[in-house]
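Trainee: Turn this into a model:
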Amino acid sequence: MSSISSFLNGVRAALPIAAAYVPVAFTLGAASSQLGFAPVESALWSLVMFSGANQALLLSSLVAGTPLVLVAFLCAIASFRHILYGIVLADRVPEGSAVRFLFGYGLTDEVFATAVGTDRDSSRKLAVNWLIGLALTALVVWVIGTGVGSAVGDALEAASPKVQGALNFALPALFLALVWSMASRSTLVRMVMASAIAIGFVSFGHPQLAIPAGAVAALFPVRSR
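Mentor: Down below sits the predicted model:
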């Protein structure tokens, strides 16, 4: 198989991921426009931080006034799983610092699942160009979707001030959708606890502490049935 065919196969493998990324990236861009991010800034931000959950967390923290040190700590904890992804795929990604850097930069949950599921033979190396096509397609769609969402959000707000209220709901709706997509019975109790803790801090006039305090709920042991 030629390098171009292998790359295009990687692009095709990424199409289901891209389809799922479009609405989330669009909503994230629309939410970022409400904080003053220009479309280009939103796109560059997605390029630098290729993580929907961390981007939503950062936006929520900026709104709440959460200290950036705490936000950075929470993002690092949330991203720890990517180290495990790298360990699982280490023997399947061809040698070469450039290849591993490019693929590692685009290694999301969905990209990892696709890479693992494409060939059950864990001893076989995955094609370099296929890996790059897979990760690069997901990244490009995410960046463009965020930029377009920000531009559309600005345009809608300018065309109709009433849209402001709907766009303000975009961020909490996005964050709720991301959390719900990862929810299971074992995490439901922690989600309820985190919500209760966060609501308590907001009610007592400390919204800047709501997110880090709510995150503490993840440390509580919960028995799964």
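Trainee: drop to CA atoms for contacts and neighbour counts, all remaining ones
Mentor: Fine.
Trainee: As a check, name the ranges of all helices in the protein.
Mentor: All helices of the chain, identified by DSSP state H, fall at 3-33, 39-48, 52-64, 68-78, 81-89, 97-105, 109-117, 128-159, 163-168, 170-181, 185-203, 210-215.
Trainee: who touches the residue nearest the centre of the chain in this structure?
Mentor: Nearest to the geometric centre of the chain sits G52, at 1.9 Å (CA atoms, centre = their mean). The contact partners of G52, by CA atoms under 8 Å, 6 or more residues apart in numbering, come to 24-25, 28, 178.
Trainee: The structure of the following sequence is requested for comparison with the preceding one:
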Amino acid sequence: MTRSEQFTNGMKKGFVVALSSAPFGILFGAIAVDNGFSLAEAALMSALVYGGASQLVGIELFGHHVAAWVIVLSVLAVNFRHVLYSAALAPIIGRFPLIQRLLAFFLLVDPQFAETEKREEAGKPVTVLWYMSMGGVVWVGWVVNTMIGAFFGSLIGDPKAIGIDVLLPVYFLGLTMGFRTRHNFFPVMLAGAVGSVASYHIVGSPWHISVGAAFGIAIAAILPPPAQAGEQKDIAGLEKEPG
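Mentor: A predicted model of the protein is given here:
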């Protein structure tokens, strides 16, 4: 792809993500203002923290006047998956120059990870230009949508009354199902779901997110990788052959 095509493709991907995540940004802006934040403070949090789920958790804890260290640990628990994202994309982002690499890790949110992985698997080059153009559009869209929600937040009312609170789980489910063709997807997903639901009832939110991720990682580490699974099938087939 030419540089122009890389830029255009990245912008298109970013625009789709920004459009689909608009309700979350608007919801966060409305909740932030409802918890005493100004429009500028809500926009600044979106610009610097840049993590929808962790921002929603943090803003709720701010509203309940929880200790700062509890808020930090809660945000860490929610965003721990980004450590895994960084490790998974290290071979790709590691090709970028240092400054672009640092910026790339900052822009590494859920849809950025998903699209980057899919592009790499399809054999298409993940260039700095493509990555930054997509990530930049998503980041700008997130901040703008936050400001819209903060400005018109009073018109939304109670998000739960109109079902907006379920948009984030549905969005994450859609991202997860995008990897359903991967090896061992269903046992890993099931382990993560069981671990998350169980820990939600035992230790509560937001720790169930990290615990569910840990369960999924443990099962993924135990199960054989694709190559070994294929070798085992070949061995089983040879054992069935006579002689």
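Trainee: Which of the contacts of G52 of the first structure are retained in the second structure?
Mentor: By both residues aligned by TM-score structural alignment, their matches' CA atoms under 8 Å, the contacts of G52 of the first structure still in contact after alignment to the second structure are 24-25, 28.
Trainee: Please produce TSV containing those residues, extended by distance to F220 of the first structure and neighbour count.
Mentor: Below are these laid out as TSV (distance: CA to CA, whole Å; neighbours: other CA atoms under 10 Å):
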residue	distance to F220 of the first structure	neighbour count
V24	29	20
A25	31	27
L28	30	29
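Trainee: how much space between I148 of the second structure and V66 of the second structure?
Mentor: Separation of I148 of the second structure from V66 of the second structure (CA to CA, to the nearest Å): 27 Å.
Trainee: So for the two, which sits in the more crowded spot?
Mentor: Taking neighbours as other CA atoms under 10 Å, I148 of the second structure and V66 compare with I148 leading, 20 against 12.
Trainee: Could you tell me how many residues sit around the nearest residue to the more buried one once chain neighbours are set aside?
Mentor: The shortest distance from I148 of the second structure to any non-neighbouring residue, by CA to CA, 6 or more residues apart in numbering, is to I26 (6.0 Å). By the criterion of other CA under 10 Å, I26 of the second structure has 24 neighbours.
Trainee: before we move on, what about the one 10 residues further on?
Mentor: Summarising burial for G36 of the second structure: neighbours were counted as other CA under 10 Å, giving 13.
Trainee: now A56 of the first structure
Mentor: A56 of the first structure: 20 surrounding residues under other CA under 10 Å.
Trainee: Same question for D165 of the second structure.
Mentor: 15.
Trainee: M134 of the second structure reaches K13, doesn't it?
Mentor: Yes: between M134 of the second structure and K13 there is a contact under CA atoms under 8 Å: 5.9 Å.
Trainee: between these two, who's got more neighbours?
Mentor: Higher neighbour count among M134 of the second structure and K13: M134, with 28 against 20, using other CA under 10 Å.
Trainee: what residues are up against the residue nearest to Y21 of the first structure when sequence neighbours are not counted?
Mentor: Closest residue in space to Y21 of the first structure, ignoring its immediate chain neighbours: W142 at 6.1 Å, by CA to CA, 6+ apart. Contact analysis of W142 of the first structure by CA under 8 Å, 6+ apart lists 18, 21-22, 25, 46, 50.
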